[in-house]
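**Student:** I need the structure of the sequence given here:
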Amino acid sequence: MKSTPKLIVFHPSLYKQSSSTSPSHRLWLFTFVTLFTFTFFLTLFKNTSPPPPPPPTTEYHPSDAVSSALLHYASISNTSDKMTSAELNAIATSLHRCSPPCNFLIFGLTHETLLWRALNHGGRTVFLDENEYKISKFEQNFTDFEGYDVQYTTKVGKSAELIDYARVHRKDECRPVQNLLFSDCKLAINDLPNHLYEISWDVILIDGPRGYSAKMPGRMAAIFTAAVMGRSHGGETKSGKRKSTEVFVHDYGREVERVFSEEFLCKENLVEVKDSLAHFVVKETNKGDNFDFCIGKSSSNSS
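**Tutor:** Here you go, the predicted structure:
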């Protein structure tokens, strides 16, 4: 039997349906490709961008020390025994003149202790105090703090006897140029670590020990010791001139500080007085046969 050919006819509705969905598929495909491309390039950008900088390392800077010192000083600014602005500026100016940074010796631990360390950053700052406990606390709390306790044997009530004694023995144990380490003078501080006697001190500040009553050690020994240090270990500057030591005496208005400063640091060496702070400049001398601290004062003087 012969088969009859069949004719396949596509219904118009089928064609229309196919035609109408095609743009939708293309739109979906375009959206997918766009999102994929955006995600790809975003990932690539993140992977190729430079890494974030490392966190800054903690580095000690002089300004940090100054800031902490000033903050500490401000925290106790309501105390009555702190130095005035004029007194602080006088000492800071002397430290600023030192080049390279100073050898700075301070008698007494005070409210300005941290400030002195900060202002003399890079130099050598040494503290001497009668209170061993206070020295220990500063050593525990602040790195590179250098301090030594001093056992004073003097009393403010005996100051007149001590100045008479020094005048009588000015040609032997209390002479102005000597090695204090081996001194037998009652006013000499001779129990410090040996290396401190070999240092040429640029600036010496006397703000201790206590001296506001007769039973306290007073600053007689500190003033005498500073006077000898300035004359004995000044050395020479680059120009060949004899080096000098700047000595500051705080509470200069009190009788003991004034009398002993005039006796051993001398009026002719007095540069200025700012409030209660006296500023002396003591020149080094190599004259071993010179037994007078001051001009016009001989060893025969009595009080």
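**Student:** Every contact and neighbour count from this point should use C-alpha atoms.
**Tutor:** OK.
**Student:** excluding its backbone neighbours, what's nearest residue 177?
**Tutor:** Once flanking residues are discounted, residue 177 sits nearest to residue 232: 5.1 Å by C-alpha to C-alpha, 6 or more residues apart in numbering.
**Student:** Next, count neighbours for the one you found.
**Tutor:** Residues near residue 232, counting by other C-alpha atoms under 10 Å, number 23.
**Student:** surely it meets residue 287?
**Tutor:** No - in this structure, residue 232 is not within contact of residue 287 by C-alpha atoms under 8 Å, at 9.4 Å.
**Student:** Surely residue 247 forms part of a helix?
**Tutor:** No - counting by DSSP: H, G, I helix; E, B strand; the rest coil, one finds residue 247 to be strand, located in no helix.
**Student:** just to revisit the earlier point, what's the overlap in contacts for residue 232 and residue 287?
**Tutor:** Jointly contacting residue 232 and residue 287 under the rule C-alpha atoms under 8 Å, 6 or more residues apart in numbering are residue 177.
**Student:** Who are the contact partners of the residue nearest to residue 177?
**Tutor:** Here residue 232 is in contact with 176, 177, 178, 179, 284, 285, 286 (C-alpha under 8 Å, 6+ apart).
**Student:** Would you mind measuring from the fifth one to residue 233?
**Tutor:** Put plainly, it is residue 284. Distance of residue 284 to residue 233, given as C-alpha to C-alpha, to the nearest Å: 6 Å.
**Student:** Could you also give me the structure for this second sequence? I'd like to compare it with the first:
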Amino acid sequence: MRTKAHIPTFNYKLLLLGVFLAFVVLFVFRSSFDSSSSSSSSSSSNEKSTILPKVPLDEKEAEDDERSTKCDTPLTCNKIPPSLAKALIHYTTSTITPQQTLKEISVTSKVLDKKSPCNFLVFGLGHDSLMWSSLNHGGRTIFVEEDESWIEQIQRRFPMLESYHVTYDSKVNQADNLMDVGKGPECTAVGDPRYSMCQLALKGLPSEVYDIKWDLIMVDAPTGYHDEAPGRMSAIYTAGMMARNKEEGETDVFVHDVNRVVEDNFSKAFLCEGYMKKQQGRLRHFNIPSHRDGSHRPFCPE
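**Tutor:** Just a heads-up that it's a prediction; the model follows:
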């Protein structure tokens, strides 16, 4: 009885399974056909096809950040970007603190809060670099550094930071002579620093540094605490010239360690006391307007 009763049930189930499999095959075939037709139609409507480039390993985090900030759902809108999460973890667990004080950092942070995402150039690569890049989230932050081995060390830890090596020909013990040179007409003429005749202008920076119109520039390098060190004379001068040479708008320039003679004198002379907005501790903030907007401004305001 059980065997005879089981046979029709088995056949019935087999029949259902066959119908289901046929439906699946038909569905897959139709989906493939529709996808092929859609692809063919899309190709014919575009004269040129676009091949997406491979994303370099150090750009993957930026891509993740972009995806995490898209507001597809309330959850993705409220999710912290991976780069900011890494910065929080790093500074929470690190025993090394940035060289600038909280009050000094707050001066630049307030400007970034208004202008970011923006273009931010930093002379110097240090323990605070991840912080500056994170505070300018969504913008472009570039670091230029004199020590190649230090760049390699930082890049291994934070590959998302964009940094370049730069060399300096000057020395701190040449500062007095360079101050006199900077007063000449070749140094007060506004133009692209890479083509300048002024001895103070940095001409060997990466092309990106010259081509980008900077919203903020921080001068916290190169080394300047002994006579044989490169000093920040050229960095300060070049930062001021980049700001003046911008086609329009203003550039916020920050100089750290103004308690030292070179940083004090050169920031006043080439960024101009008349453009100084604030000094907090060892940090000075200057706001320099474009000198190419037809206003015929003097090198420093009277």
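**Student:** Any idea what the TM-score is?
**Tutor:** Put the two chains on top of each other and the TM-score (TM-score structural alignment, normalised by the length of the second structure) is 0.69; 227 aligned residues with a C-alpha RMSD of 2.4 Å.
**Student:** out of the contacts of residue 232 of the first structure, which ones does the second structure keep as well?
**Tutor:** Contacts conserved in the second structure for the contacts of residue 232 of the first structure, counting by both residues aligned by TM-score structural alignment, their matches' C-alpha atoms under 8 Å: 177, 178, 179, 284, 285, 286.
**Student:** What's the separation between the last one and residue 228 of the first structure?
**Tutor:** Between residue 286 of the first structure and residue 228 of the first structure the distance is 12 Å, computed by C-alpha to C-alpha.
**Student:** can you check the third one too?
**Tutor:** Using C-alpha to C-alpha, we find residue 179 of the first structure at a distance of 9 Å from residue 228 of the first structure.
**Student:** who's more crowded, the two?
**Tutor:** residue 228 (23 against 17).
**Student:** Chain neighbours aside, what residue packs nearest to that one?
**Tutor:** Leaving aside its sequence neighbours, residue 228 of the first structure sits nearest to residue 176 (C-alpha to C-alpha, 6+ apart; 5.2 Å).
**Student:** Just confirm that neighbour is within a helix.
**Tutor:** No - under three-state DSSP, residue 176 of the first structure sits outside any helix and is assigned coil.
**Student:** and it, how far is that from residue 292 of the first structure?
**Tutor:** Distance from residue 176 of the first structure to residue 292 of the first structure, by C-alpha to C-alpha: 7 Å.
**Student:** between these two, who's got more neighbours?
**Tutor:** Set residue 176 of the first structure next to residue 292 and count neighbours by other C-alpha under 10 Å: residue 176 wins out with 28 against 19.
**Student:** was I right about that one contacting residue 230?
**Tutor:** No - in this structure, residue 176 of the first structure is not within contact of residue 230 by C-alpha under 8 Å, at 9.4 Å.
**Student:** Overlap of the contact sets of the two?
**Tutor:** By C-alpha under 8 Å, 6+ apart, no residue touches both residue 176 of the first structure and residue 230.
**Student:** Translate residue 283 of the second structure into the numbering of the first structure.
**Tutor:** Aligning on TM-score structural alignment places residue 283 of the second structure opposite residue 277 in the first structure.
**Student:** Tell me the residue in the second structure aligned with the residue nearest to residue 177 of the first structure.
**Tutor:** That one, residue 232 of the first structure, aligns with residue 245 by TM-score structural alignment.
**Student:** Let me see the ranges of the helices in the stretch 1-150 of the second structure.
**Tutor:** With helices called from DSSP state H, counting those that start in this stretch, the stretch 1-150 of the second structure shows them at 2-45, 60-68, 74-78, 82-93, 102-115, 129-135, 148-157.
**Student:** what about the equivalent of residue 142 of the second structure over in the first structure, distance to residue 153 of the first structure?
**Tutor:** With the correspondence set by TM-score structural alignment, residue 142 of the second structure lines up against residue 126 in the first structure. Residue 126 of the first structure sits 21 Å away from residue 153 of the first structure when distances are taken as C-alpha to C-alpha.
**Student:** With neighbour numbers in mind, choose between the two.
**Tutor:** Neighbours per residue, other C-alpha under 10 Å: of residue 126 of the first structure and residue 153, the larger number sits with residue 126, 18 against 12.
**Student:** about what we covered before: list buried residues within the contacts of residue 232 of the first structure.
**Tutor:** Among these, the ones that count as buried by 16 or more other C-alpha atoms under 10 Å are 176, 177, 178, 179, 284, 285.
**Student:** export the residues you listed to a markdown table and tack on distance to residue 208 of the first structure?
**Tutor:** Below are those laid out as a markdown table (distance: C-alpha to C-alpha, whole Å):
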| residue | distance to residue 208 of the first structure |
| --- | --- |
| 176 | 21 |
| 177 | 23 |
| 178 | 23 |
| 179 | 22 |
| 284 | 24 |
| 285 | 26 |
